[in-house]
Structures are given as structure tokens and as C-alpha cells.
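> No letters, just coordinates:
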């Protein structure tokens, strides 16, 4: 879920309810996360097996895209082709296809694995520009209604759990509203802050009305994230979210901590000392010699492994000081041979690499991730459930 032309921050850098840390662990359950996108959802991939491998390597939470435009492509029942009408559920007059998300939620719940959905992409019927996937919503109300519908289905008292009594009840607690709106590739109308805060203003009460326990997470912000967050505070956004999300892409693991420190300082100055920060993406793509390295976080496969292990330990060590609620590595698996792969360094960010016609290969970064994640969780091994830990 990534289109990138990153701006360097190297020159600058030079109340969620969080489970308590288990005995022997330095982090709470859910702290160690992973992005699932791209090849993870290829039709011939075994998503359950991939989740099992994630868990065995220390993953406790998975962040994934929920594409609004795919789930609600039609404004009304009248627009749905007759042959497709059986695939949709009427939600406040809007036909909604829950099938793919139902499947992922079921797979995660069976493994007691937390999910963090990042919800974005306006359908053409509520887009400022129906011809552009990057256009923001024309009106915030349909998006707010969609988020509320998701919370009513998958949240604390969600209908999904009542309809699937054989599954462990693992409600979705957090909902992330959009991804990287500071990029025109995700939010075409810039500056993004005024329109995005309007979206929050409609979404927050709708979400809480649907599920009082639900938490709203800001869009993950890369680059000069602390400045964007300060701008949103100036627009009176303080009471409209429960957690701040940052994408601290930078050259060094220590740079990640520096960026999060800048964000924490802005939050503290604006009275949000108690709200957590989630690092909802970070990575060091092994793109050197393979793709244009437009940002300083590009490295080699061995560099990715080294920096990732260091970063996980630093995030755990600074968790209390900076109020870090969780981190999510970007990403689990990337396709290094797909058309256009060599035009974007983030196509080399995965812990696993997929080659068309050959299959999946493990990169050194997976062992580094696993060693560091299990260490901060206080586990010798994990599985088959995300909450299981052999000490």
C-alpha cells in the first residue's frame, strides 16, 4: 500500500488500554506488530499459514488495509449489478461487501492475533475526484458511517462475533483513519490538515456511538510528522483521536527514537501526555543496487537485519519514556520481481521476498526480527496462538 517519494528527515534528525507486560517481558501484549499487504493477499497464498509464521516469530498484532472503495463501491442497491447483489449487505442503504474482511478477522481471531485496520480510499460516489484513487472524501459523513458499520460488526459487541460463536472473541479495538495523507498519492488535496481534521470531527463521534471501547488512531505520518501533528492541534483536533501514529522512516535506528521524541514533545505541549504513539510503519528496505534509493533508509539485506534488530530493542527500551504503544514493521512480504518493482525501494522492504514463478524466500531480517521480538516479549518460542509464550 505504498507509493513513495519520500522527503528526507535525516538532516533534521542528524488513553489506549494496553495489556500489561507479562512476567519476563519488557513490553505489553500487542506491542510487536507487522504490516500485511501485497503478496500476503495473493490468491494462491495461504494467509493462515503466513499468520502462523508471523506468530512463531513474535508478531502479536497485524496492520492491514481496509479499502473503503472496494467494500462500498456502489452508493445504493440500484447501482449493484444483478449478478453481484448476493455479495453485498445493506448498511444504512449502502451495499457493503464484508467477505474478504470477514475471512481475515476470522483467521486472526482463531489465533488470538490483534488487528489494526487502516481504513482509506474514497469510493467514486463520495470522492472529490471520482477518477482519482487519491482524492479525499467529498463529504465526511459516508466515511464516518462506514467506520461505525465496521465497529458494529467487528468491535466489542460486534455482530460478527455473535454470528461466529465458535471463534474466540477478539474484537477490533483500534481503527486507523487513513494512511499518510501528507502525500498527494493518498490525499490529493494539499495541505491535508484542514480536510483531514474535518474527517476526524465526523468520524470520532460515529465510532464511539457504535462501540464505546473503540479507539481512533490518527493516520500514520512520515517525514516531518511532528510538524503535521502540531498543525492539527492548531485546528483543534486534540479531542478527536486516541492515539497518534508515526512512520519514522530514517537512516538509523536511533533516528526512529529521535523522531518519536519530537512527536512526543508536541503532544505534551498540547496536553496529550497520556495518549500513546504508535509507530505504524518503519523499515529499512534492502533496495541498494536494486532500485532508486530516494530515501536514506534504503540498505542491503544484511543492513536491514542489523538495523531492524537494533530498532526493536530501542523501541522497547524507550517505550515508557516516550509512551510508545506499539510498532509495526513494514512489511511482511514484498514481490521483488513484479513489473515496476525496481522503481520503488519499498518493494524490497519485506522480511520475506517473493519471486514470480519461484516462490517465497526468507531474508536475514526475519531471524533478526524474531530474535529481538522474542527477547522483548520474554519468550523462548511463540505459538500456535499469538498470546502463547514458552519461557
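Received the coordinates, thanks. As the structure is a computational prediction, the values presented were derived from the model and not from experiment.

> When you work out contacts or count neighbours from here on, use the C-alpha atoms and nothing else.
OK.

> show me what contacts residue 190?
With contact taken as C-alpha atoms under 8 Å, 6 or more residues apart in numbering, residue 190 is in contact with 182, 184.

> That one in helix, strand or coil?
Under DSSP: H, G, I helix; E, B strand; the rest coil, the three-state class of residue 190 is coil.

> if I look at it, how far off is residue 134?
Here the criterion is C-alpha to C-alpha, to the nearest Å. By it, residue 190 lies 11 Å from residue 134.

> any common contacting residues for these two?
Residues touching both residue 190 and residue 134 by C-alpha under 8 Å, 6+ apart: residue 184.

> Report the separation between residue 312 and residue 27.
Distance from residue 312 to residue 27, by C-alpha to C-alpha: 11 Å.

> Of these two, which one has the most company?
Applying other C-alpha atoms under 10 Å to residue 312 and residue 27 shows that residue 27 carries more neighbours, namely 27 against 21.

> The stretch 51-200 of the chain: strands as residue ranges?
Counting by DSSP state E, counting those that start in this stretch, the stretch 51-200 of the chain has these strands, from start to end: 61-67, 89-91, 94-96, 114-120, 174-177.

> which residues sit against the last one?
So that's strand 174-177. 115-120, 200, 214-219.

> I'd like the strands of the stretch 51-200 of the chain written out as JSON lines, with mean neighbour count and distance to residue 163 added.
Putting these into JSON lines (neighbours: other C-alpha atoms under 10 Å; distance: least, C-alpha to C-alpha, whole Å) gives the following:
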{"stretch": "strand 61-67", "mean neighbour count": "21", "distance to residue 163": "21"}
{"stretch": "strand 89-91", "mean neighbour count": "14", "distance to residue 163": "14"}
{"stretch": "strand 94-96", "mean neighbour count": "23", "distance to residue 163": "17"}
{"stretch": "strand 114-120", "mean neighbour count": "23", "distance to residue 163": "19"}
{"stretch": "strand 174-177", "mean neighbour count": "25", "distance to residue 163": "21"}
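
> Structure two is appended below for comparative analysis:
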């Protein structure tokens, strides 16, 4: 339905402008506190100077009201030569990040890592566990002391809006070989986490240390079990578990969250918060891995739905950071180039407007949504909208078609149940939120979009069309003579 998508996209771009304008006078985190955020790593170079256009991109983020930005506080930039006598820590690059964000009233959510040339367990790469955990923990404590509550950076810069670091992420996707070589090692990572958390809490008890966001494609549940098996003292000493719940659509994102929550309960850590520190969908591209690329209007709908659902679910998810503010859009076969919420020239997408709007909404009060099966959750599910049409299919069958939206935007992969008597089928919507089911029998057809108990539409009932009555052939008059 390209015309429908184009119309929605046009409406969304208008809404984007309104959301951005609203952000001009909205204090960061006006509605959702520090729950929502976005990655901004592509706005800075290796020295943490702005890339061309980076400053204006960060200006536009600051105007939206989105309160948090995720970007690295690299160990190598802080301690390029090691913690040796005579070598002071170098805060120039980290200060640039903290200052640039604070100036725009955005709180920094730093990623701690990676290894340095002088302390790596695998020569030739920084994507390996540190050779010395105590050195790494000391660097992390230094980041907390400088940028946490009352930190030395804020003392030195009273002219800046005071937005201290309150949480840090230890590494990125440590369960993937790409980020932990030669192979992911849950036991070693658990020891690094405990050493780092202890060092940070000793100097800044109020700064949380969250595990590196785990990839959903490399058995994050098994990685967590390995961590706890190696270090049972993680129980009671874990500030939060990071997860990157990439999935086809919002319902599948929730499935990832539910699985992590169930795993934590089985490990005796059911009360530990979950942090979704990276999530997003690329726009259509030519990558061979573009299976979950979706139209921008659908990205916007998915972001709106998951942003509303996660903070009020019973899963105890305390933050959601989208990936990412902007990407180059240069290589059609490189999927990473198409995740951006804002185009390289600064033009916003529908997805950017949806995130900005979500950051300005007040979170609903009351009982949590029933998602993870925790305490009794009696809140009504989030309201999905569903438009149903019917048409005649082949052989006289009635075909019912449903389009599922949230806040006026399409959402994908939401199951839609079609019921006629004993005939029942649940069909996941396509990338534009469409499903279709055909019936050969007469009777009522009940249709409802439903994602577990946390999001549902009002059921709709339609009657099947009558089968066409075959036309009788006209009698030809008898020929005379």
C-alpha cells in the first residue's frame, strides 16, 4: 500500500515538526525522567571532537526533550599510557562529551571500555577482556568520580547545567565474539563486573553499573547463567542487566525481555532491573541481513508502542535507549548505515518524531501491564487501533483484511486473530501492519489484534459475504422455419 504509507509519512513529518518545536521549551526528561534516550556515537570522532555536522545534530537532539544520550567513555582516551607514576589521567576527550551533552541539557550514559594496548588479554585488539581487572575498575571509578554526582567535572564547570552521570554500562555486547575475543567468557566478564562495581560504589555509591547490553543473537540467557555459576556473589551485587532486544517487531521485543526476566528469576535475581540499552530498526536497504528493515512510518509506530509499554510493564525495565540518532545512509548494502533517526542533512524521520513525542508523554499511573508475570498486573492493555475491510476472494470466499496501528502509525508483527466458529488463526502483520484471512463458510468473523495481555485492539465482528448466485443462462427464442 505505497500510497497509504506515503500519506502516513507526510502526516508524521508534520508531527515531527510539532514534537521538535515542543522540545524547544520542554526541560529534558519533563515526562519520563531519564528513562528514554538514544545513542549518539556517530556524532563524534575518535578524539571526541564533533564530526562535520555533529554539533548541529546534537543541537536538534537537545531541542526534542529526549533526556539521555549513550556514547563511550573509552579507557584508552583516559589512560593512554597506563596508570603509571608520572602519567596523569587525560580527561580531554571525556570532558568534551560531558560538556557537549550538558550544554544541551542531555544526561550522559557512558559505555565503559574497551581494553587498551597496554592492558589487553588478546594482542592486537581492544575487543578483549582487560589483562588487569583492577586497572580497569580503577578507570571506571575515575569516570564516576569525575562525572557522577558532585564530581570534579561539575565542580570545575558550574556554568553548565548540572546533569551528573547516574549509571554506566560496562562494555558492549560481551556475549558476542566481535566484542570479546577470542571467545565470549561469562565467567571472566562476571569477575570484571564485580571488581568494577565495587570500585565505582566505593567512590560513588549512587552511580549504577549495568552489565554490557547483551546481544539477543548469542544466547544471552546462557551467558547470564555462566556468570552466576562462576560468581554466585552476583546475587545482591548486580545493579542492572543490559540487553539489546533487537527483534522483528514490538511483540517480539517483549519476548526477549520476558526471557531475560525469567532467567533472572531462575538465578535468584528477579528484582534486578533490566536496561534496554540498544534497540532499533533500520529503514529498507539492500543488505543481505535486511530481514527486519521496515518502512519509516512503521519504525515510528513500533518506537511509540514499545516506548509506552516497557516503562509500565511488570518487567522492571528502567531505561530504553534507541539506536541511533544519525547514520551515514551512504552504503546501500551496509545495514548499519540505515538505522538513523535523523538523516545526515539533519532532516528528521518519522521515527525521530515518535521518540521525541514519547519522551514528552507522562507515564500512566496505576497497576503495571501484564507482560512478565510478576506481581498481579491489572492495568488495561495499551489500545491498538485496527481497521477491518472485507472483500470477495476467489471461489466466492470472504476475505477480511486488518490494518493495525498505534497512535495513528502502523505497527508490524502484531498477531491478529481471526475466528469463525472452530476455525481460528493468528497471523502476524506484515511490515505495514496488514493481515488477511479468507473464509469459505458463511457466518460471523471475529477479529482482534492482540500482543499477549499488554496490547490489544477492540474486537471487530464482520459477516461473511454471501456467495454470488450463479446467473441462469438466458433462453434463446426458438428459431422458426
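Sure, I can see it. This structure is a prediction, so every number in the text was calculated from the model and none was measured.

> which residue is nearest the middle of the first structure?
Central residue of the first structure (C-alpha atoms, centre = their mean): residue 63, 3.8 Å from the mean position.

> Now do stretch 243-263 of the second structure: which range of the first structure does it align onto?
On the first structure, the counterpart of stretch 243-263 of the second structure by TM-score structural alignment is residues 246-266.

> go on, stretch 389-409 of the second structure?
When the first structure is aligned by TM-score structural alignment, stretch 389-409 of the second structure has no counterpart there.

> burial count for the nearest residue to residue 237 of the first structure once chain neighbours are set aside?
If you skip the residues right next to it in sequence, residue 237 of the first structure has residue 197 as its closest partner in space, 6.3 Å away by C-alpha to C-alpha, 6 or more residues apart in numbering. By other C-alpha under 10 Å, 20 other residues sit near residue 197 of the first structure.

> for residue 166 of the first structure, same thing?
Around residue 166 of the first structure there are 9 other residues, counting by other C-alpha under 10 Å.

> what's the matching residue for it over in the second structure?
With TM-score structural alignment defining the correspondence, residue 166 of the first structure maps onto residue 159 in the second structure.

> do residue 298 of the first structure as well
Under TM-score structural alignment, residue 298 of the first structure pairs with residue 293 in the second structure.

> want to try CSV for the strands of the stretch 51-200 of the first structure, with distance to residue 207 of the first structure as columns?
As requested, those are exported to CSV (distance: least, C-alpha to C-alpha, whole Å):
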stretch, distance to residue 207 of the first structure
strand 61-67, 16
strand 89-91, 15
strand 94-96, 17
strand 114-120, 13
strand 174-177, 9
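
> Nearest to residue 285 of the first structure, out of those strands?
strand 61-67 (18.2 Å; C-alpha to C-alpha).

> which bit of the second structure covers the closest one?
Under TM-score structural alignment, the match for strand 61-67 of the first structure in the second structure covers residues 68-74.

> before we move on, what about stretch 140-153 of the first structure?
If you align by TM-score structural alignment, stretch 140-153 of the first structure falls on residues 133-146 of the second structure.

> Give the buried residues for that stretch.
For stretch 133-146 of the second structure, burial by neighbour count (16 or more other C-alpha atoms under 10 Å) applies to 133, 135-146.

> Dump these into a markdown table; add distance to residue 96 of the second structure as well.
Below are these laid out as a markdown table (distance: C-alpha to C-alpha, whole Å):
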| residue | distance to residue 96 of the second structure |
| --- | --- |
| 133 | 26 |
| 135 | 23 |
| 136 | 21 |
| 137 | 22 |
| 138 | 21 |
| 139 | 18 |
| 140 | 17 |
| 141 | 19 |
| 142 | 16 |
| 143 | 13 |
| 144 | 16 |
| 145 | 16 |
| 146 | 13 |
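
> Just give me the mean distance for the match of stretch 140-153 of the first structure relative to the first structure.
Compared with the first structure after fitting, stretch 133-146 of the second structure deviates on average by 1.0 Å (mean C-alpha distance after the TM-score superposition for the first structure).
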